[in-house]
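[1] Next comes the sequence, and after it the predicted model I'd like to discuss.
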Amino acid sequence: MADSWEALEAECLRCNGCALCEKRQHVVFGDGARDAEILLVGEGPGQREDEQGVPFVGPAGQLLDDMLEIIHLDRTKVYVANIVKCRPPGNRDPLNVEQDACMGFLRRQTALLRPKMIVCLGRIAAKAIIKEDFRITAEHGQWFERRGVHMTAIYHPSALLRDLSKRPETFSDLKSIQAKIREVCSHTTV
């Protein structure tokens, strides 16, 4: 039987596939338009996301909203998810075993969504989705295509909060994303 959004979310909310489930407040399944042509993928929830059960609602999420606004895009037009659905302690990088436990959920979300574009937010997402040896400093903004889906990675918004020097490069990456949306998306206008 094919997944439905409701069934997949219910299964994800019950997940205890790794140790992250033991200390979570909320599973952070994903948020946005379930018919979006654009999927944004981060690495995992932070403290505010764990508290609210919604991805990218803390300071990095506020910056992400500002970044999307630069290219005339907002959350009503995209779907936002993470590699792992529960918060790693202290906001550390998710371990491989934790990523493996959650990757099936993200794959099934992607299958339901059938996006034309995936934008990886940071190196963890890029390594999990684009290629294992992805180097964010050298390959951000480059485009890859797999099975008709256009993929790129940009610096994670939290990295941009820590290092303002990366913002000009990210602005160029955002403009590239805007151009790609105009090229490949049929009902998303920017």
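    Right, received. Where do you want to start?
[2] Please count neighbours and contacts with C-alpha atoms only from this point.
    Noted.
[3] From what I see, Pro115 and Val41 are in contact.
    No: look at Pro115 against Val41 with CA atoms under 8 Å: they stay out of range, at 11.9 Å.
[4] Of the two, give the one with the bigger neighbour count.
    The residue with more neighbours, out of Pro115 and Val41, is Val41; 26 against 22, by other CA atoms under 10 Å.
[5] and that one, that one's in a strand?
    Yes: judged by DSSP: H, G, I helix; E, B strand; the rest coil, Val41 forms part of a strand.
[6] give me every residue that touches the most centrally placed residue in the chain.
    The chain has Val41 as the residue nearest its centroid, 1.1 Å off, counting by CA atoms, centre = their mean. Shown in contact with Val41 (CA atoms under 8 Å, 6 or more residues apart in numbering): Val80, Ala81, Asn82, Ile83, Ile118, Val119, Cys120, Leu121, Ala125.
[7] Give me the distance between His156 and Phe171.
    When distance is defined by CA to CA, to the nearest Å, His156 is 13 Å away from Phe171.
[8] okay, the two: which has more neighbours?
    His156 (23 against 16).
[9] related to what we said a few turns ago, return the subset of the contacts of Val41 lying in strands.
    Within those, residues falling in strands by DSSP state E are Val80, Ala81, Asn82, Ile118, Val119, Cys120, Leu121.
[10] Would you enumerate the residues in contact with the last one?
    Applying CA under 8 Å, 6+ apart to Leu121 gives the contacts Leu40, Val41, Gly42, Glu43, Ala153, Ile154, Tyr155, His156, Pro157.
[11] just the helices in this protein please.
    5-13, 47-52, 59-70, 96-113, 123-129, 136-139, 157-162, 167-184 (DSSP state H).
[12] In addition, the following structure is provided for comparison:
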Amino acid sequence: MRASEAQQADSAPAQGESRAPVRADQAPQTEARDRFDRESPARASDSSRAMQEREQGDRRVPPAEQQGQQGRMQVPVETRTVSQQSRTPEPPAVEMPPDDDFAWFDDLPSHPGTEARGEAPEPPSIQTLDWDALSERVAACERCRLCEKRTNTVFGVGDRNADWMLIGEAPGENEDRLGEPFVGQAGKLLDNMLRSLTLARDTNVYIANVIKCRPPGNRNPEPDEVARCEPYLQRQVALVKPKLIVALGRFAAQSLLETDASISSLRGRVHEYEGVPVIVTYHPAYLLRSLSDKAKAWADLCLARDTWLAAGGVPSNAAK
């Protein structure tokens, strides 16, 4: 009991010292230090947590968005609106053309299709050509394969204002060489036939062929060759404006009349081509081989003369 009392006596002054009064000037500092000691761990933890969140946010938000967010946080709404309005570009002084203004096409060629393709312009129609242009077109014609082996094209000869127009089949060897229809023995016989009617090759008579190039070996022209060459003859008839046409030979008669009938069945009647009366007779080359048919040919020429007079023809001794 004495030992315990002695310990209590020794500890009493120590407790008394801890309960010693604190001066007034030391009390606030002591309390603040006590609060700091208590709050320091919490603040440290809060600040470290805030830094971690900020670092995570920085990793999630791109720098551009961080700047935008900071700018929006720092700039008031009114100031931001004014700055946006101030950055709006003013309208240009020069009036801009509308979207559908195609003025920039003005420098383009007016017909770009033909120039872009590099194609030559379409030649004028045969039915619009005059004599000179038609003759040049025939001379340069390549509409069918007959152009490959020809020597000359045979356009036609005679009076271009004639009442009589004589049409044969196609050029022969002599015609291809000289470029003139009905030469040689057949041509001489034709001249005699015309003389019997007081006509001549160059007086009130124009002579042409259905085909302007010689077929190889003097063969008959093919239908496609006739079709490609006929527009030239049609234009010649339109330019001459004859009062009468005499078809010389079977092929010429069948081509003009578009028929397969024989020449014997076509003779002795008046036909028509392009609105012009047509008389059918034998070819002079055939008459050279068949002299007995010359009388028939003379009868055909007499029918032709009567038809011409009925169409308003005037005999050469009274007019041309």
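    Noted; the coordinates are in hand. Just so it is clear, the structure is predicted and the values come from calculations on it, not from any experiment.
[13] Work out the TM-score between the chains.
    For these two chains in superposition, a TM-score of 0.93 is obtained (TM-score structural alignment, normalised by the length of structure 1); 190 aligned residues with a CA RMSD of 1.6 Å.
[14] Which of the ones in strands among the contacts of Val41 of structure 1 ranks first by neighbour count?
    For these, counting by other CA under 10 Å, the largest number of neighbours falls to Cys120: 29 neighbours.
[15] In structure 2, what sits opposite that one in the alignment?
    When structure 2 is aligned by TM-score structural alignment, Cys120 of structure 1 is paired with Ala247.
[16] try Arg24 of structure 1
    By TM-score structural alignment, Arg24 of structure 1 lines up with Arg150.
[17] That match contacts Arg214, correct?
    Yes: counting by CA under 8 Å, Arg150 of structure 2 touches Arg214, with 6.2 Å between them.
[18] which residues do those two both contact?
    Common neighbours of Arg150 of structure 2 and Arg214 (CA under 8 Å, 6+ apart) are Asp176.
[19] Neighbour count for these two, which is higher?
    Arg214 (27 against 18).
[20] which ones are touching that one?
    Leu146, Arg150, Thr153, Ala170, Pro171, Gly172, Glu173, Asp176.
[21] switch to 7 Å and redo it
    Leu146, Arg150, Ala170, Pro171, Gly172, Asp176 (CA atoms under 7 Å, 6 or more residues apart in numbering).
[22] Please tabulate those in JSON lines, including the columns distance to Gly313 of structure 2.
    JSON lines is the format used below for the contacts of Arg214 of structure 2 (distance: CA to CA, whole Å):
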{"residue": "Leu146", "distance to Gly313 of structure 2": "37"}
{"residue": "Arg150", "distance to Gly313 of structure 2": "37"}
{"residue": "Ala170", "distance to Gly313 of structure 2": "28"}
{"residue": "Pro171", "distance to Gly313 of structure 2": "29"}
{"residue": "Gly172", "distance to Gly313 of structure 2": "32"}
{"residue": "Asp176", "distance to Gly313 of structure 2": "33"}
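[23] Show the buried residues in these.
    Leu146, Arg150, Ala170, Pro171, Gly172, Asp176 (16 or more other CA atoms under 10 Å).
[24] Asp65 of structure 1 matches what in structure 2?
    In structure 2, the residue paired with Asp65 of structure 1 according to TM-score structural alignment is Asp191.
[25] Can you find the partner of Tyr282 of structure 2 in structure 1?
    Alignment note (TM-score structural alignment): Tyr282 of structure 2 maps to Tyr155 of structure 1.
[26] I figured its match hits Gly122, correct?
    Yes: counting by CA atoms under 7 Å, Tyr155 of structure 1 touches Gly122, with 4.7 Å between them.
[27] Find residues that contact each of those two.
    With CA under 7 Å, 6+ apart as the test, Tyr155 of structure 1 and Gly122 both reach Ile136.
[28] wait, isn't Leu160 of structure 1 in contact with Lys166?
    Yes: between Leu160 of structure 1 and Lys166 there is a contact under CA under 7 Å: 6.2 Å.
[29] Quickly list what's touching both of the two.
    With CA under 7 Å, 6+ apart as the test, Leu160 of structure 1 and Lys166 reach no residue in common.
[30] And Pro171 of structure 2? What does it align with in structure 1?
    So, by TM-score structural alignment, Pro171 of structure 2 is matched to Pro45.
[31] among the contacts of Leu121 of structure 1, which recur in structure 2?
    Here is what carries over to structure 2 from the contacts of Leu121 of structure 1, by both residues aligned by TM-score structural alignment, their matches' CA atoms under 8 Å: Leu40, Val41, Gly42, Glu43, Ala153, Ile154, Tyr155, His156, Pro157.
[32] tell me, stretch 171-184 of structure 1 lands on which residues of structure 2?
    So stretch 171-184 of structure 1 sits over residues 298-311 in structure 2, by TM-score structural alignment.
[33] buried ones in stretch 288-295 of structure 2?
    Lys294.
[34] Trace Gly104 of structure 1 over to structure 2, please.
    In structure 2, Gly104 of structure 1 lands on Pro231 (TM-score structural alignment).
[35] For its match, grab the count of nearby residues.
    15.
[36] Equivalent analysis for Gly113 of structure 2, please.
    Gly113 of structure 2, neighbours per other CA under 10 Å, totals 10.
[37] and if you look at Ala125 of structure 1?
    26.
[38] Is it in contact with Glu43, as I believe?
    Yes: using CA under 7 Å as the test, Ala125 of structure 1 is close enough to Glu43 to be in contact (5.4 Å).
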